[in-house]
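In: generate coordinates for the sequence data below:
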Amino acid sequence: MPEYSLITAANALAESLPRWQRAEPLAIDTEFIRVDTFYPKLGLLQLGDGLGEILVDPVAIPDISCLAPLLGANGPLKIMHACSEDLEVLTPYSDGPVAGVHDTQIALAMLGEGLQLGYQKALAQILHIDIPKDASRSNWLARPLSEQQLNYAALDVRHLPALYEVLRERLQAKDLWAIYEAECAEVCRLSPPADPQQLWREHGNAWRLSRQQSAVLQALMQWRETQAMQRDVPRGHLLKPLSLFEMAVNPPQHSADFRGISELNPRVARKDGDALIELMHAARADESTWPTPVPAPLPREASKLFDTLKRAMQPLAERLGMPIEVLWRKRLAERVIIQAVDVSIACALDQLSGWRVPYVSPIIADVLSRHQPLLDDWSAQRLASMKSR
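Out: Purely as a prediction, here's the structure:
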């Protein structure tokens, strides 16, 4: 007999809601597919409340919005492992942001057990429990789901409460619990959708383009984002990064010109070619709408400043009892230094948020102020690179 319950009817789902609202905590996981779509497609929702594992079939029950009270801040404490994708999948079924989540992967990182440690490895490492991985790449939208798939899915929440309890005790013993809760709350605050008009600045070669070429790239990437969402297809199925760059540098004037664009989907050229030509022509025509170019990347010697900041953070990481990689993430360091170069040290400190602010702000301000001449030099280089285009 299976050790889980499978819910395939809306009335059974609604009847189970009070039980889950009383759970403390409630283990949650999702199985989803995002291969040829823009949006993830939920294939199975797993819930564990200490009384057993419940598998909810969203293919049989397309409307699971009755679960919204579980997902908000007023719902039970929810435990997940590596929750970022789960949050994205579950947010459409919530009345607002999914809140009240504790992530065991974050706990493991803070305790020095490994960054981005997978669930199976975490169970083996912490609880000495081995679970199979054999169904991890299944098609979770196909029906019927096999017994192997359902057992695999149930295991994803069966041991999560026990793992969480061990990690909670260790975090409290190291006086890291308050920081852990604050970090989980930050992770739950999903970044708002990017402004489609600013997406072009994220292209890896945008800094090589003139203002006019930047306007073309801006228009193309805004078109791609809008169409990918409307058609529910991956961005790359429409225009890949290399195609975007080549079209920005040398915009096709005629349908035949698309044949010279690398990695371009022929179907896009046939279906959307005329619209893209018109779009690119309009972007090039009005100089008043051309955006400011993206500055050149920081010089290679900037890596030395990254290292200097990291070394300055090391004593703090040791005092807090957490790995330096958790305290001072590379992506955050990049944002801080770029703001210090392009604007000011004060603006660089504004990149910080949450629990890190009182800990790392004084260190960053001290290190950057001692390197102000270097920051000024890099700023001049970046401004010159923009004016030259």
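In: going by C-alpha atoms from here, please, whenever you check contacts or count neighbours.
Out: Fine.
In: in this protein, which spans are strands?
Out: All strands of the chain, identified by DSSP state E, fall at 4-7, 26-33, 41-48, 53-56, 78-80, 101-103.
In: I have a second one here; can you model it like the first so I can compare?
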Amino acid sequence: MQTITTTDALAAFCEQAKTQAYVTVDTEFLRERTYWSKLCLVQMALPGKDGAAVLVDPLADGLSLEPLYDLFRHEGTVKVFHAARQDLEIFFTEAGVFPKPLFDTQIAAMVCGFGEQVGYETLVKKIARQALDKTSRFTDWSRRPLTEAQLVYALADVTHLRVIYEFLSKELQKSGREAWVEEEEAILLSPETYITRPEEAWQRVKTRTTSGRFLAIVRELARFREAHAQARNIPRSRIFKDDALLELASTKPTSLEELGKSRLLLREARRGDIADGILAAVKAGLEARPETFPKVEEEAAQLQVNTALADLLRVLLKAKSEEAGVAAKLIATSSDLDRIAAGKRDVPALTGWRHEVFGHDALRLARGEIALTAAGGAVRVVVA
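Out: Model prediction:
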């Protein structure tokens, strides 16, 4: 078991990887105490049962990950991950680089009929016919030295991945669905997926209140919290949680005395930079002009949903998902169906491969061009 701790050793392995058709990659990281993930370990394996497999220690003194990033830029070698989003966020944030071409086995498995957001352990059991020891999963990967159990666990995340990749790759070729996977992976390879703008942070705060003034204060509080968390690299919940944010937007404190009456605000947030930031955010929200108020997307409850059509769309989705061997939730969400039934057409289920599998017939059903009939326990589409 080789652990790479020098730039030269990493460069040598990456040059070897460039001669291969693919390389499997995984990471271990910590994020509980920081805003940005702290990369603690990188695992890689080359093709073949006996192909080289290594652990890279990014915390080793003097080690540069530039050879790894150079490998990521090398188009001749496929970079294979499982559930790559968090891994890619780390590499994009730290180096502004994406591994291309990318193959995400979780996405491929969903397209191949293994269910929604299938876990790595499930694929190892079903495809590699192996069992995984997950006892080291939630250990502190930043502590050194790593234990033997940690090293074995980490390496297994890329060695079994070789078998899974080769199996899923062949299945996609048989089904002709490579383009489906590439369409989903394009989202993972977009910088917009990982850029968090403080001015947009309010959109993640769940509230049933649609008052423009209230939402303006929520926007300014969320903006301050996000910027403060990013600048200091601490979790946003360490500043104040969503329930406290909503309380502040409701009580609208304008002084430290009023701020001190909050029931939900952490003690550390009642003084210093955070308190000043909160008061400034509330003031900005109170002074916001009505034309600048946040606009809330139309909720399902406000949509004029044709409930009968929505029910038929659910039946159609079930039939189409079974026919395609793809999880229904991957094709369309319940919200998608309600929006279609309300006459909306800016819906993900009506674009790309989803349109091919479901969207085309969904629109025909909405226009009354087709009907559904049951035959022998199966639902069939018939021309109306």
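In: any idea what the TM-score is?
Out: TM-score for the superposed pair, counting by TM-score structural alignment, normalised by the length of structure 2: 0.83. Supporting figures: 360 aligned residues with a C-alpha RMSD of 2.8 Å.
In: ok, back up a step: mind putting the strands of structure 1 into TSV with mean neighbour count and distance to Val268 of structure 1?
Out: Listed next are the strands of structure 1 as TSV, based on neighbours: other C-alpha atoms under 10 Å; distance: least, C-alpha to C-alpha, whole Å:
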stretch	mean neighbour count	distance to Val268 of structure 1
strand 4-7	18	41
strand 26-33	23	24
strand 41-48	22	24
strand 53-56	23	38
strand 78-80	25	39
strand 101-103	26	41
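In: turn those into a markdown table, including distance to Val89 of structure 1.
Out: Shown next, in a markdown table, are these (distance: least, C-alpha to C-alpha, whole Å):
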| stretch | distance to Val89 of structure 1 |
| --- | --- |
| strand 4-7 | 19 |
| strand 26-33 | 8 |
| strand 41-48 | 7 |
| strand 53-56 | 14 |
| strand 78-80 | 13 |
| strand 101-103 | 14 |
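In: which of those strands sits closest to Gln230 of structure 1?
Out: Each of the strands of structure 1 was scored for nearness to Gln230 of structure 1 using C-alpha to C-alpha, and the closest is strand 41-48 (15.2 Å).
In: what stretch of structure 2 does the closest one fall on?
Out: Matched against structure 2 by TM-score structural alignment, strand 41-48 of structure 1 falls on residues 38-45.
In: how big's the offset between the matching stretch and structure 1?
Out: When structure 1 is overlaid, stretch 38-45 of structure 2 sits 0.4 Å from its aligned residues on average, using mean C-alpha distance after the TM-score superposition for structure 1.
In: who's in contact with the most centrally placed residue in structure 2?
Out: Geometric centre of structure 2, nearest residue: Arg85, 5.0 Å, by C-alpha atoms, centre = their mean. Neighbour list for Arg85 of structure 2: Leu188 [criterion: C-alpha atoms under 8 Å, 6 or more residues apart in numbering].
In: what about it, distance to Phe98 of structure 2?
Out: Separation of Arg85 of structure 2 from Phe98 of structure 2 (C-alpha to C-alpha, to the nearest Å): 11 Å.
In: same thing with Ala375 of structure 2?
Out: 48 Å.
In: more neighbours: which of these two?
Out: Per other C-alpha atoms under 10 Å, whichever of Ala375 of structure 2 and Phe98 has more neighbours is Phe98, with 22 against 8.
In: what sits against the more buried one?
Out: Counting by C-alpha under 8 Å, 6+ apart, Phe98 of structure 2 touches 72-73, 88, 91-92, 189.
In: please apply the same query to Thr3 of structure 2.
Out: Taking C-alpha under 8 Å, 6+ apart, we find Thr3 of structure 2 in contact with 54-57.
In: which helix of structure 2 spans the most residues?
Out: If you go by DSSP state H, structure 2 has its longest helix at helix 148-175.
In: so which bits of stretch 226-239 of structure 2 are buried?
Out: In terms of neighbour count (16 or more other C-alpha atoms under 10 Å), stretch 226-239 of structure 2 has its buried residues at 226-230, 234-236, 239.
In: identify the residues contacting stretch 10-18 of structure 2?
Out: Outside stretch 10-18 of structure 2, the residues touching it (C-alpha under 8 Å, 6+ apart) are 4, 23, 46, 56, 65, 67-68, 71, 74, 76-77.
In: nearest residue to Arg201 of structure 1 other than its sequence neighbours?
Out: Closest residue to Arg201 of structure 1 apart from its sequence neighbours, by C-alpha to C-alpha, 6 or more residues apart in numbering: Val294 at 6.6 Å.
In: that neighbour corresponds to which position in structure 2?
Out: Checking TM-score structural alignment: Val294 of structure 1 goes with Val296.
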